[in-house]
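Enquirer: 3D, please:
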Amino acid sequence: MLAKELISDVVPALKTSDTGLDAINWMEVFRVSHLPIVNNKAFLGIISDVDIYDLNKANEPLGNHPLSYAKPYVLEYQHIYDVIELASRLQLTVVPVLDANEDYLGLITQQQLLQRFADLIAAHTPGGIVELELQLRDYSLSEIARLVEDADAKILSLYVSQMMEGDRYSIAIKLNRTDLEPVLTAFDRYGYSVKTTYVGNDSHDETVKRNYDSLMKYLSM
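Expert: This next block holds a predicted model:
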């Protein structure tokens, strides 16, 4: 999933001749806190509602406003992971997209990013979640996939995160079935440590659900 596939065809860019009040009005309409400033196809930077409030001159053209962000953007061929990283690191509600010549193509909204990310991790697809805990040297995707498929299940999504201990990792696996017993039996037989499972409203431990809900809440801020 590339940046160019996520571009909004609704949210406009601003011009340097637009005023701070114009920008605030558009931000309220589209429920964002940032908008790009573009003259013709030249991307000049991003202005935030905080920039406008700090200057306290809402009728001044945007060309007279200092910008707290330089020129954050992604290129059209970059992956959604790059878009998420930039939006998360700078806490942006929109991410500008440029072509190879660095001409402005459009922007990606936080809402679109959240929806596409949910699709990416199969959040809307029914199924159970199994979270394993292991050392990275013991991590073998091919073996995990084989055990899951031998238990008549399929992996819909999988992500790896490092735990606080530093040398241990958490592997969260979204499966296409809610009856997890055959999969859990297979993991147990091969010595895998199952940290938690989650199936609908019936969970042994809701850690995975809380982590997912926290991520969704953060991305929608």
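Enquirer: going forward, measure contacts and count neighbours with C-alpha atoms only.
Expert: Noted.
Enquirer: For the protein, which segments count as helices?
Expert: 20-30, 49-55, 80-90, 110-120, 141-150, 181-189, 207-219 (DSSP state H).
Enquirer: Name the residues of the second one that come out as buried.
Expert: Looking back up the chat, that one is helix 49-55. D49, D51, I52 (16 or more other CA atoms under 10 Å).
Enquirer: Surely the first one touches I24?
Expert: This means D49. Yes: using CA atoms under 8 Å, D49 is in contact with I24, at 6.5 Å.
Enquirer: As TSV, the buried residues of helix 49-55 with distance to S17 would be great.
Expert: Formatted as TSV, those follow (distance: CA to CA, whole Å):
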residue	distance to S17
D49	17
D51	16
I52	14
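Enquirer: Sequence B follows; please return its structure for comparison with A:
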Amino acid sequence: MSIESYVINDVKIQDISQSIAHFQTLFNELTLSHIPIKEKNKFIGCIAENDIRCFEANKKLTDYRYAIEYFSTHPEEHWLDCYTAFAKNNANIIPVVTKNTQTYLGYIELHDILDMFYNTSFLHEPGAIIIIEKGIKDYSFSEICQIVESGQNKILGAIVNKLSNDTAQITIKLSPEGINEILQNFRRYNYKIISSHQEDAFLENLKDRSKYLDKYLNI
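Expert: Just a heads-up that it's a prediction; the model follows:
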């Protein structure tokens, strides 16, 4: 899904020749983390409120050109790519510009992207969460889908949430039926189950055997 319909243009792009006092006043009136900047009618980046607060009010932004950060997106960009840009730049807005001419079109806000994420089946639909782990070279999403769907279940979403050393950790959300069978199927395919589940008969069996062994050794 592209972000085109979420572009807001109620904040005008500001020229780099403006005074620091002008930007300080703007930030007093807005709740934005950054303001888009232009030079010779071309978008050149953003200035952060945290930086503006540290600058001398009687100077111009041209005196602090080094503080301008370049980040932007395009109307055709997928919202997930924008989500990454928000996190990377510690911003609550991302300017939207045309690809070829870098013409400023407006901006998108973080809360709109979060709303889009919330409305995905991964968060919005009720279901069960399973966290699994396997070697980076050994797992595949086609195999994961096959394991889940072989138990007459449906995947509502999946995220690779951790890559460390040679292993990948994947969070899966699926419809809640037949969780125990799916957990056992993952183990048969050498996936390690990281999350805990009341339905997990495998762990219950291990606990029972451990108790039996302790009782036997204490005889």
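Enquirer: Just give the TM-score of the two.
Expert: Scored against TM-score structural alignment, normalised by the length of the second structure, the superposed chains reach a TM-score of 0.73; 194 aligned residues with a CA RMSD of 3.0 Å.
Enquirer: one step back: can you put the helices of the first structure in JSON lines and add distance to M1 of the first structure?
Expert: Formatted as JSON lines, the helices of the first structure follow (distance: least, CA to CA, whole Å):
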{"stretch": "helix 20-30", "distance to M1 of the first structure": "24"}
{"stretch": "helix 49-55", "distance to M1 of the first structure": "30"}
{"stretch": "helix 80-90", "distance to M1 of the first structure": "6"}
{"stretch": "helix 110-120", "distance to M1 of the first structure": "9"}
{"stretch": "helix 141-150", "distance to M1 of the first structure": "22"}
{"stretch": "helix 181-189", "distance to M1 of the first structure": "30"}
{"stretch": "helix 207-219", "distance to M1 of the first structure": "18"}
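Enquirer: and of these, who's closest to M164 of the first structure?
Expert: Nearest to M164 of the first structure among these is helix 207-219; the distance by CA to CA comes to 14.7 Å.
Enquirer: Now do that closest one and helix 80-90, the angle between them.
Expert: Put simply, helix 207-219 of the first structure runs at 70 degrees to helix 80-90, going by axes from the mean of the first three to the mean of the last three CA atoms, to 10 degrees.
Enquirer: helices and strands around helix 207-219 of the first structure, which ones?
Expert: helix 110-120, strand 193-199 (3 or more CA pairs under 8 Å, 6 or more residues apart in numbering; DSSP states H and E).
Enquirer: So for S88 of the first structure, which of those sits nearest?
Expert: Closest to S88 of the first structure of these is helix 110-120 (CA to CA; 9.9 Å).
Enquirer: And the contacts of the closest one?
Expert: Outside helix 110-120 of the first structure, the residues within contact range by CA atoms under 8 Å, 6 or more residues apart in numbering are 6, 8, 80, 84, 87, 92-95, 124, 157, 216, 219-220.
Enquirer: still on that earlier bit, of all the helices of the first structure, which one is nearest M163 of the first structure?
Expert: Closest of the helices of the first structure to M163 of the first structure is helix 207-219, at 13.1 Å (criterion: CA to CA).
Enquirer: Please work out which residues of the second structure line up with that closest one.
Expert: Across the second structure, nothing matches helix 207-219 of the first structure (TM-score structural alignment).
Enquirer: distance between that helix and the chain's centre?
Expert: Relative to its parent chain, helix 207-219 of the first structure has a centroid offset of 11 Å by CA atoms, centre = their mean, to the nearest Å.
Enquirer: contacting residues around the aligned partner of Y77 of the first structure in the second structure?
Expert: Matched by TM-score structural alignment, Y77 of the first structure corresponds to E76 in the second structure. The contact partners of E76 of the second structure, taken as CA under 8 Å, 6+ apart, are S2, I3, E4.
Enquirer: which residue packs closest to the first one, ignoring adjacent ones?
Expert: This points to S2 of the second structure. Leaving aside its sequence neighbours, S2 of the second structure sits nearest to H78 (CA to CA, 6 or more residues apart in numbering; 4.5 Å).
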